[in-house]
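Q: Prediction below, plus the sequence it came from.
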Amino acid sequence: MSVVGIDLGALNTVIAVARNRGVDVIVNEVSNRKTPSVVGFGPKSRYLGEPAKTQEISNLKNTVSCLKRIVGRYFNDPELEIEKQFITAELLEVNGEVGAKVMYLGQEEKFSATQLVAMLLTKIKATAQAELKAPVSDVVISVPNWFTDKQRRAMIDASDIAGLKLLRLINDTTAAALGYGITKTDLPLPEEKPRRVAFVDIGYSNYTCSIVAFQKGELKVLATGDDRHFGGRSFDKVLIDHFAKEFAEKYKIDVYSNAKAYARLSVGVEKIKKVLSANAAAPLNIENIMPDIDVTSMLKREQFEELAKDLLDRVTIPLQSALDQSGLTVEDIDAIELVGGSVRIPAIKEQIAAFFNKPLSFTLNQDEAIARGCAFACAILSPAFRVRDFSVHDVVPYPIEFTWEQSADIPDEDTSLTVFTKGNAVPSTKILTFYRKEPFDLEAKYSEPATLPGAIPPFIGKFSVKGVKPDSKGDFMVCKLKARINLFGVLNVESGYYVEEEEVEEEIKEEVPEGMEIDENAPKKTRKVKKAVKKGELPVVGGTSALDTKMKQIYAERENEMFAEDKLVQDTAEKKNALESYIYEIRNKLENQWEGLVNESEKNRLTELLLKTEDWLYDEGDDTSKGVYQNKIDELKSIAAPIAQRYFDREEEKRQAQLSKKSGGDQERRAAEAAAKLRQEAQDAEMKDL
């Protein structure tokens, strides 16, 4: 069983696997270490990962990207207007959440964001299994720290639909911190001052800074600041707007009015942005941006920084927010680790270094650090792998409160309580106590809705406590409920029970003066005290934003069907390619290897069949079934196989002859060597007699 970590990014996904010698990053089918986080749909099959990216510009309306940005959101979320700038497919409501409308297998289909993420995870699973040649089950996936309970549950549902066993959802910067700390051998001991490190992660769409305290065997996230709409794509958009204006004046074209022109410009500005990270100026050349129109331009780094001034002014805000929440100052920070592709922009690095007034550290791989941390987290949790213990303590991003109806028997009862404050440790468990005579409900929600992303509702879950009744004296039943934020960062009321006060005997421990011996046989002194004793369980029925079992099963079955369709199309394409290759192979052998082994009639027959099959392949055989291609191969083999056998027999005779000749030569050589040896021995004997 493999242990896999997945950094599911808005632009690319990185897969890492834990092995006995460490953690390796898995390459995909085209040997890239990053797989595009893109899903596309066509007339015959889906396109997932690399194939989806390849066909994106030619199939914009049926290609969906930025999946992580829309999962777990509702269609009326105002932040979707931002995402529509980067997603070319049409977004709409699907089963109560945002989804996409596409043409698939010649029909209009609607898929929810949860389904779309599951499709990408299915691809990631297949990529990992192909590389590892072993089943992939246990995984840990990274998510932004600001993900709400609903978004996290959507990721869990997507993993279930993809057939993955998700062991944990871990925050991006926490994963990077784990990868940093678990390999360190010089961390302070628990009684010593912790090492405080700021992890700054600026990716394609998101910016996060986490302050983390390290001690031997553990890390604690102290605070996190973020900017949900700051990343590489923000800088791309600035450049697109700049060049769109320039091209409107210079070439009289409007790239905003043409989706393909906009997509081609997007690709171009991403390249120029990367070039400017290492050079003072960079050219932009896009051929055929619109029919018969090529565009060229040049941009200097100073111009780029001036265009992006509003963005660059926001760089220090998440840094200051994280520091303020942690209660630390820049002097308290021992190191600053940078990860994420966008930290390569020189102006960003300069601002971060100036803020902390310290040199920046790049000991982690900027593109792979999060995936590696996920793999370490998976190795810690998976029973299939043994790794040194390393505790990870994250924090709650938003305060959570419970509310309930007031009991008629307790008129002055409070009806709400903030149970988990912002910055509370994760995972964490709290015991809630209620006094009731009958079943009751309570609701969990975020207590500060204004701080949540977009219009995500504050509701987390409703929990009904059953089996509650008056106690044996007709008084209140003392109900205890266990509320827990687990390793996924989601909240559940995991169990309930009730307690009753009972008198129990408790030993009285007396202080013994120093030097006095204790008589072990002396009777123990006890006293009767009243204690709450657990008497029984209370069933708790919860309702959350997670998919219900039936819908999840429907989605999983649909995903399996689409995967089978994709596999059939892939196998058919491979069989078609095999037929084409076999035609060229046999034709080449007829002219070379098999010369002299084929009579004229046989050669003409095979040549005619090759030509006929080739014509069929490029005409009506361009789109047919896997079985038909195999039948064509078998038909050719029925004539070619006897010739191939004759060629094999001839080559085998040659080989045997060479072996025989070599064997005969070896015998003559050995005989000559034996005769020479005898002559030498005789000469030695004569010399001895003399």
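A: In hand now; what should we look at? Just so it is clear, the structure is predicted and the values come from calculations on it, not from any experiment.
Q: contacts, neighbours, all on C-alpha from now
A: Will do.
Q: Against Pro51, how distant is Lys133?
A: 22 Å (CA to CA, to the nearest Å).
Q: neighbour-wise, which of the two wins?
A: Ranked by neighbour count (other CA atoms under 10 Å), Lys133 and Pro51 place Pro51 first, with 17 against 11.
Q: Assign that one to helix, strand or coil.
A: Of the three states, Pro51 takes helix according to DSSP: H, G, I helix; E, B strand; the rest coil.
Q: which other residues reach stretch 44-59?
A: 30, 35-41, 63, 104-106, 119-120, 123, 260, 263-264, 562, 565-566, 569 (CA atoms under 8 Å, 6 or more residues apart in numbering).
Q: you'd agree Asn285 is in a helix?
A: No. In this structure, Asn285 is strand, not part of a helix, as judged by three-state DSSP.
Q: another structure for you, compare them:
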Amino acid sequence: MSVVGVDFGTLNTVIAVARNRGVDVIVNEVSNRATPSLVGFGPKSRYLGEPAKTQEISNLKNTVGSLKRLAGRALNDPDVQIEQDFVSAPLVDINGQVGAEVTYMGKKERYTATQLVSMFLSKIKQTASAELKLPVSDLVMSVPAWFTDAQRRALMDAAEISGLKLLRLMNDTTAAALGYGITKTDLPTAEEKPRRVAFIDIGHSNYTCSIVEFRKGELTVKSTAYDRHFGGRDFDKALVDHFAAEFKEKYKLDIKSNPKALVRVHAGAEKLKKILSANQQAPLNIESLMNDVDVATMMTREGLEELVEPLLKRAHIPLEQALLEAKLKVEDIDIIELVGGCTRVPALKDRIQKFFGKTLSFTLNQDEAIARGCAFSCAILSPVFRVRDFAIHDIVNYPIEFTWEKSPDIPDEDTSLTVFNKGNVMPSTKILTFYRKEPFNLEAKYAKPEMLPGKTNAWIGRFAVKNVKADSSNDFMICKLKARLNLHGILNVEQGYYVEDMEVEEPIPEEKKEDGEKKDADVSFEPPDPLHVHASCEDERAVKRPRLGQQSLTPPKAMDTDEKPKTRKVKKQVRKGDLPIVSGTSSLEEATKASAAEQEASMIMEDKLVADTEEKKNELETYIYEMRNKIDDQYSDFASEDEKTKLKAKLEASEEWLYDEGEDATKAVYIAKMDEIRAVAGPIVQRYFDKVEAERAAAQAEAEAEAAKKAEMAKAAREAALAQEATQSKDEEMTDAEGTKPDEVEEAK
């Protein structure tokens, strides 16, 4: 089982994998550690990742970027209109979703943002599989903390279409915090003061600050604040606007009227910004920008800072908001950890450092920290790896409320309740209790639409509860619904069931449970009126709302005696059966996903066929040049003049065909052309290899004979040595026998 973490960025995507020795960031087909988040369309195939970036300028209208920021959005959303400034392909409305209109294989096609994301994820899957040499199915992917339910569902659908299973959608800064904390061995214990770290992530398009508390084995997100339109691309845009005005005045060129020129200036501005992060000044030179005019200019760091001053003035806002929501002061923060490529801008670092009044920390890899954190999360969720236990307590960023239909039997009924408040722990589960005599519907929506990005629809989902009916005495059915905000940040009503009140006897407990003990409990009431709605959470006990005439279920505390434990009669709710729930959310229907997955699989096969065809074409071209060089050199002595003439003519004809009619042939035709040349060259090549083989066999036989001769000589030498040793031993014995005298023997004694 593969363990993969993906930092899905607006500009680039980073893939990390967990291995036995830790987490590694893997490289793509051109050995880059980050893959451009682009999808392009051509006359024969798609271009995904690096190939899309390579042909972006020549194929602007058919190349789509900002994939992450388009998913789950509508075309009329003001945020999407901003994205059109950064996406060269035209954006269109497709059944309420934003999509792109492109020319693919000679036809106008329209693809939703969800489909475009699934195409890119197919590329990520392929890249990871090629590196791991294993099939990839499970992964954890990062998303901005401000993503809504609809945006998260769109990414889940896209992953499913591409054949991937998302184990978790993880907020960017939470992933960075996990990567930071899981490797630390010096975190404070539960009794000690927690370590508070501010994680500041400024990437290509957005700026996020999270305040996180660390204790041994766990992290708790206290607050998250963000600026959705603050990032590297906004710095680039400030430069591009400046250069557009300069070139218009200096060279009489209006680059904004020429999309290709504009993209080239954007690329130049991005490089210039990076150079100015380490240098005081840098040049910008672009050859033949427009109308065969070369442009050249110079920019200083001070000049750049002046251009982006409006942005820099906003740098403190997310920091102040994060501290306010966490109810902390600047001096309460122990460490300020920066991640994201834009945090390399010196002016931005200065503003952040002045705000906190502390030295900034850069212990994490700014470009790869989030992907590594995702890989750690995937390893924790995977049964394959044994990872140090590390609990992650993230928070709800938007309050969620439920509304329902008013029952005709309850005229004064409340019809809404905020179930998940901003700052609640996520994931969490709450139980909603309804008293009903007939089936009913309820809707989930964001309680404060003004907090949502752009003009996002506040609606989350509609849930119809079936099989509800009055009991035998025409009394209300007690319906319980399990609402869960899962670890992806997605809301579902997962389960419905009904219960009955039963009176039972139980001993009065002598001791209370320890304070702070967590219990997933449902607080039950005996209401005088027919309806009471309440919610309880895994991490929070529901608050009882007193009602007129309500009796306490807890009797007075029993006195300590030697008698048998006293009991009390209590009403308990016993589960009697399930209630089917029909859900309607922004997720794609199963049939739609199946159709999109089938279309994606077909496109993958088309891409593979085109790639294989191109490979065979290159093989043919290489073989033609190789044979042309070898026929007068390596194979010269093995071919007659007639054979040489015939082969050269064949090569020349094949080359002419290749650059004329064969420019756009099929894979089978290229293979057939290769076979035709081999049929002519085969006898010549065979003679050459026969001679090579004969020479090799002769050399081997000679080597074997030489080895045998050496072995024979060695054997003879050993035998001679043994014979000499035997003769010498015999001579010594004879000398001893003849030369010993009686008096010498006596002396020896």
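A: That came through fine. Source: prediction; values computed, not measured.
Q: one step back: the contacts of stretch 44-59 of structure 1 in strands, which ones?
A: Among the contacts of stretch 44-59 of structure 1, the members found in strands (DSSP state E) are 35-36, 39-41, 63, 104.
Q: Which of those residues sits closest to Ala676 of structure 1?
A: Thr35 (70.3 Å; CA to CA).
Q: Contacts only, for that closest one.
A: Thr35 of structure 1 makes contact with 12-14, 28, 49-50 under the criterion CA under 8 Å, 6+ apart.
Q: and what of Phe247 of structure 2?
A: By CA under 8 Å, 6+ apart, the contact set of Phe247 of structure 2 is 253-255, 295.
Q: ok, now how distant is it from Leu239 of structure 2?
A: The value you get for Phe247 of structure 2 to Leu239 of structure 2, if CA to CA is used, is 12 Å.
Q: ditto for Leu60 of structure 2
A: From Leu60 of structure 2 to Leu239 of structure 2 the distance is 21 Å (CA to CA).
Q: more crowded one of the two?
A: Taking neighbours as other CA under 10 Å, Leu60 of structure 2 and Leu239 compare with Leu239 leading, 23 against 20.
Q: In which helix or strand does Val200 of structure 1 reside?
A: Assigned by DSSP states H and E, Val200 of structure 1 belongs to strand 195-202.
Q: any idea how far the aligned partner of Thr622 of structure 2 in structure 1 lies from Ile639 of structure 1?
A: Counting by TM-score structural alignment, Thr622 of structure 2 lines up with Ser581 in structure 1. Using CA to CA, we find Ser581 of structure 1 at a distance of 17 Å from Ile639 of structure 1.
Q: on contacts alone, who are the packing partners of the helix ranked longest in structure 2?
A: In structure 2, taking DSSP state H as the definition, the longest helix is helix 667-739. Packing partners of helix 667-739 of structure 2 (3 or more CA pairs under 8 Å, 6 or more residues apart in numbering; DSSP states H and E): helix 590-631, helix 641-658.
Q: can you count the residues close to Gly96 of structure 1?
A: 12.
Q: how near is it to Leu579 of structure 1?
A: Taking CA to CA, one finds Gly96 of structure 1 at 47 Å from Leu579 of structure 1.
Q: How about the contacts made by the closest residue to Leu134 of structure 2 other than its chain neighbours?
A: Nearest non-adjacent residue to Leu134 of structure 2, counting by CA to CA, 6 or more residues apart in numbering: Ser2, 7.2 Å away. Residues near Ser2 of structure 2 by CA under 8 Å, 6+ apart: 17, 132, 134-138.
Q: Ok, Phe463 of structure 1 next?
A: 441-443, 493, 540-543.
Q: now swap in Arg696 of structure 2 and tell me
A: Going by CA under 8 Å, 6+ apart, the list of residues near Arg696 of structure 2 is empty.
Q: That one corresponds to which position in structure 1?
A: By TM-score structural alignment, Arg696 of structure 2 lines up with Arg655.
Q: Could you look up the SS state of the residue nearest to Leu134 of structure 2?
A: Assigned by three-state DSSP, the conformation of Ser2 of structure 2 is coil.
Q: Could you do Arg69 of structure 1 as well?
A: Applying three-state DSSP: Arg69 of structure 1 is helix.
Q: Is it correct that it is in contact with Ala10?
A: Yes. Counting by CA atoms under 8 Å, Ala10 is a contact partner of Arg69 of structure 1 at 6.8 Å.
Q: corresponding residue for Glu606 of structure 2 in structure 1?
A: Under TM-score structural alignment, Glu606 of structure 2 pairs with Glu565 in structure 1.
Q: from what I can see Glu109 of structure 2 touches Ile94, true?
A: No. Using CA under 8 Å, Glu109 of structure 2 makes no contact with Ile94, being 11.3 Å away.
Q: which one of the two has more residues nearby?
A: With neighbours defined as other CA under 10 Å, Glu109 of structure 2 and Ile94 compare such that Ile94 has more, 16 against 12.
Q: Rebuild the contacts of Thr35 of structure 1 as TSV, extending it with neighbour count and distance to Lys530 of structure 1.
A: Below are the contacts of Thr35 of structure 1 laid out as TSV (neighbours: other CA atoms under 10 Å; distance: CA to CA, whole Å):
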residue	neighbour count	distance to Lys530 of structure 1
Asn12	20	60
Thr13	22	58
Val14	26	57
Asn28	21	65
Gly49	25	64
Glu50	21	67
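Q: ok, those in structure 2: which stay?
A: Cross-checking those against structure 2 gives 12-14, 28, 49-50 as conserved contacts, using both residues aligned by TM-score structural alignment, their matches' CA atoms under 8 Å.
Q: Between these, which sits nearest Gly665 of structure 1?
A: With CA to CA as the yardstick, the closest approach to Gly665 of structure 1 among these comes from Asn28, at 52.9 Å.
Q: The closest one should be in a helix, yeah?
A: No. If the criterion is three-state DSSP, then Asn28 of structure 1 is coil and not within a helix.
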